[in-house]
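K.L.:
Show me the folded form of this:
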Amino acid sequence: MRKLYVIGIGAGDPDQVTMQAVKAMRRAEAFFVIGKGDQKRELVEVRTAILAEHVEGPARVIEIADPPRDRAPADYTEVVRDWHERRAELLEAAFDQVEGTGAILVWGDPALYDSTLRMVEHVLARGRSAFDYEVIPGVTSVAALAARHRMVLHRIGEPVHVTTGRRLREEGLGEGSTVVMLDGDCSFTEVPGDDVRIWWGAYLGMPDETLIEGPLREVEKEIVTRRAELRAAKGWIMDIYLLRAAEVRHAES
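P.N.:
This is a model prediction of the structure:
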């Protein structure tokens, strides 16, 4: 039976690729890369550089054009499901070109805010292709953010809430620390309070990596401005941040 590896390759630093990922890459005969258009060509180039470093000989790369989707839909869940289905159709067609073992290189980790595994399950559910698949974990952008800021994600005994910019606007800060991903609207500017601190990072692990941290009300304008500058210069941006309110200290009884 044919096999597909779904390989997490880290948040952007080629040195974050694990030995388990390298071994899986060396077993694969073809690599599927989901392209995001010319503006995000650098994301494809990083994957190509990783393959050149870890795989002997020229790697067979099959690029899959990511289908467009509505970024501000009335029914977000339904639009995303349709997008996943269209992605599955493209992956199925690409995998049909491979007789043996294929691999998909996934930014960060396949288990965290990534649709690749859902796409693979969609392909299998269609019943037209039969294959086994294995997931190789990668360094998440959450872990990379914490490492670059030299911080622990949570205080003693407190939880960590991982969410999106859209949910942050709808629900506000969770208990403990809140990590926010997929935020194109700088939703942190809508978080109330003067006691919140932010740790922000863009292009983690890449040459253009940018870090800002401090009291939210003091640095939010700097982050908004810097983010806009970076996006304008590169045509795309990948960023993530952690928010945390000041620790509540209970008086001794």
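
K.L.:
Please count neighbours and contacts with C-alpha atoms only from this point.
P.N.:
OK.

K.L.:
Now do the helices in the protein.
P.N.:
19-27, 41-54, 76-95, 116-126, 141-148, 165-171, 216-234 (DSSP state H).

K.L.:
So which bits of the third one are buried?
P.N.:
Residues of helix 76-95 classed as buried by neighbour count (16 or more other C-alpha atoms under 10 Å): 79-80, 83-88, 90-92, 94-95.

K.L.:
thinking Asp185 is in contact with Leu168, fair?
P.N.:
No: when contacts are counted by C-alpha atoms under 8 Å, Asp185 is not listed as touching Leu168 (10.8 Å).

K.L.:
who's more crowded, those two?
P.N.:
Per other C-alpha atoms under 10 Å, whichever of Asp185 and Leu168 has more neighbours is Leu168, with 21 against 12.

K.L.:
To what extent is the nearest residue to that one once chain neighbours are set aside buried, counted in neighbours?
P.N.:
Excluding the flanking residues, the one nearest Leu168 by C-alpha to C-alpha, 6 or more residues apart in numbering is Ser187, at 6.9 Å. Ser187: 17 surrounding residues under other C-alpha under 10 Å.

K.L.:
quick one more, to check against the first:
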Amino acid sequence: MIQLSLVGIGTGNPDHLTGQAIAEMRAADLVMVPLKGADKADLADLRLQLCASLAPDTPVATFDLPRRAADGDYLPAVADWHDAIARIWAETLAGHFPKGGKAVLLVWGDPSLYDSTLRIAERVRAGGMVLRVRVVPGITSLSALTAAHAIPLNTPGAPVVITTGRRLRDGGWPEGADSVAVMLDAGGAFQAIDPEGVQIWWGAYLGMPQEHLIAGPLARVGAQIISERASLRARHGWIMDIYLLRKARPDGPGRGASSTP
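P.N.:
Coordinates of the predicted model:
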């Protein structure tokens, strides 16, 4: 039996790791760290720094993460990509644990929110490996965003929709929602909606030293976000960002608190 713990690490800030996450890392026989290429080397470095500072006695194994095909249909490409990752996980686990053991995989944010690690783990099990999966929750980018701007996620009695940039761009504003949190946006999906009466709270590199925040009426700050995002991506070689959109209600209370740096 191999136990694989998927440990949420928030945005990589050591202060974001829970006591449970640190204990899981220290009790493990191995921490698995994916390498995403030279352009995202500092993401692996952050994970390795967490291991060195919080669980220095736990061995670390790195592995190269395959790239998802950029052409063709999106969902089949994602499925093929997950299959390839599952094979690498299985090979790494089998190579280190011929007689069983406990491994940890560090996951940005929380493993339950727009993350593929749980689905990949199911593929490993489907491939025949006896695998017990544990999840240690982490701070999500969404909670880090609302904390950074000091705003509530929802308006009173109203629903919140969590979606992706692709869905917002293709489908527009989700019906019935006052507030829409947008993740995994390749950049500027909010340009597909009517900005009239919409507030945006945007954040990149949340919880990191290079954290960057912009907030305000979408019609006024949308272009600024596009420009700043491109500049930050060029400077760092990668970007992780998220934003919350909110429509003002006709009766007034839809905007919520605002924090505009």
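
K.L.:
Let me see the contact set for the residue nearest to Leu168 of the first structure.
P.N.:
165-166, 168-169 (C-alpha atoms under 8 Å, 6 or more residues apart in numbering).

K.L.:
before we move on, what about Gly237 of the second structure?
P.N.:
Listed by C-alpha under 8 Å, 6+ apart, the contact set of Gly237 of the second structure reads 39-40.

K.L.:
Tell me the spacing between the residue mapped onto it from the first structure and Met151 of the first structure.
P.N.:
In the first structure, the residue equivalent to Gly237 of the second structure is Gly235, according to TM-score structural alignment. To Met151 of the first structure, Gly235 of the first structure is 30 Å away according to C-alpha to C-alpha, to the nearest Å.

K.L.:
So Leu46 of the second structure sits against Gly12, correct?
P.N.:
Yes: using C-alpha under 8 Å, Leu46 of the second structure is in contact with Gly12, at 6.3 Å.

K.L.:
These two: which is more packed in?
P.N.:
When Leu46 of the second structure is set against Gly12 and neighbours are counted by other C-alpha under 10 Å, the residue ahead is Gly12, at 23 against 15.

K.L.:
now the strands for the stretch 151-261 of the second structure?
P.N.:
Under the criterion DSSP state E, counting those that start in this stretch, the stretch 151-261 of the second structure contains strands at 160-164, 179-183, 198-204, 212-217, 241-247.

K.L.:
The third one vs the first structure, average offset?
P.N.:
Once superposed with the first structure, the aligned residues differ from strand 198-204 of the second structure by a mean of 0.3 Å; criterion: mean C-alpha distance after the TM-score superposition for the first structure.

K.L.:
can you list the residues that contact that strand?
P.N.:
For strand 198-204 of the second structure, contacts defined as C-alpha under 8 Å, 6+ apart pick out 145, 149, 211-219, 225, 239-248, 255.

K.L.:
Onto which residues of the first structure does it map?
P.N.:
Taken onto the first structure by TM-score structural alignment, strand 198-204 of the second structure occupies residues 196-202 there.

K.L.:
wait, what's in contact with Val31 of the second structure?
P.N.:
By C-alpha under 8 Å, 6+ apart, Val31 of the second structure lies in contact with 25, 51, 58-61, 103-106.

K.L.:
what about the first structure, which of those hold up?
P.N.:
By both residues aligned by TM-score structural alignment, their matches' C-alpha atoms under 8 Å, the contacts of Val31 of the second structure still in contact after alignment to the first structure are 58-61, 103-106.
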